[in-house]
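**Student:** Sharing a model that was predicted from the sequence below.
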Amino acid sequence: MAGKEKSRAKMEQAKGKAKEAVGRAVGNERMTAEGRAAQSKGDARQAKEKGKDAFRH
């Protein structure tokens, strides 16, 4: 389960970075903001998983 969540976090971060880059290239502020939000969501998920790992070991 933890591996699945970690990979999901990485995927959200990568997807967010890509969306932000496309938004900047096109000049679409909304897409840029959505990309940043997806990155933040991935960062939060990753931090949660790291916290779980700290208590497991």
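**Tutor:** Good, I have the coordinates. From a predicted model like this one, the values you see are computed outputs, not experimental measurements.
**Student:** Every contact and neighbour count from this point should use C-alpha atoms.
**Tutor:** Noted.
**Student:** Tell me which residues of the longest helix anywhere in the chain come out buried.
**Tutor:** Counting residues, the longest helix found in the chain (DSSP state H) is helix 29-56. Neighbour-count burial for helix 29-56, counted by 16 or more other C-alpha atoms under 10 Å, picks out 31-43, 45-46, 49.
**Student:** and here's the other structure:
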Amino acid sequence: MSFVNLYGWTSSLTNIINCVTTENINIEIYTAIRKWEDLRLIFIENIKKMLELYRTRK
């Protein structure tokens, strides 16, 4: 195995590791955004309910 082949193999391995790491980070960011969206929707629903209660009490 020559130095060039070894370098090519290690750089390929590094690329694979980087892709896997990037994918995990993307999944974590996506999950965080989804959780935030869910919380935002719950918050909006609660405000709607509060407004509805406020209107019916008048």
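**Tutor:** Sure thing, it's come through. What you are looking at is a predicted structure, and each value in this text was computed from that prediction instead of being measured.
**Student:** Need the TM-score from the superposition.
**Tutor:** Between these two chains, after superposing, the TM-score reads 0.52 (TM-score structural alignment, normalised by the length of structure 1); 32 aligned residues with a C-alpha RMSD of 1.4 Å.
**Student:** What helices and strands are in contact with the longest helix of structure 1?
**Tutor:** helix 2-26 (3 or more C-alpha pairs under 8 Å, 6 or more residues apart in numbering; DSSP states H and E).
**Student:** Quick check: the residue opposite Glu37 of structure 2 in structure 1 once aligned vs Ala54 of structure 1, distance?
**Tutor:** Residue correspondence to structure 1 (TM-score structural alignment): Glu37 of structure 2 is matched to Arg36. Arg36 of structure 1 is 27 Å from Ala54 of structure 1, where distance means C-alpha to C-alpha, to the nearest Å.
**Student:** quick one on the thing from earlier: surely the match of Glu37 of structure 2 meets Ala14?
**Tutor:** No: if you go by C-alpha atoms under 8 Å, Arg36 of structure 1 and Ala14 don't touch, sitting 10.5 Å apart.
**Student:** that older thread, who touches the match of Glu37 of structure 2 in this structure?
**Tutor:** 16-17, 20 (C-alpha atoms under 8 Å, 6 or more residues apart in numbering).
**Student:** now those residues in CSV, with distance to Ala2 of structure 1 and neighbour count?
**Tutor:** CSV is the format used below for the contacts of Arg36 of structure 1 (distance: C-alpha to C-alpha, whole Å; neighbours: other C-alpha atoms under 10 Å):
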residue, distance to Ala2 of structure 1, neighbour count
Gly16, 21, 24
Lys17, 23, 19
Glu20, 27, 24
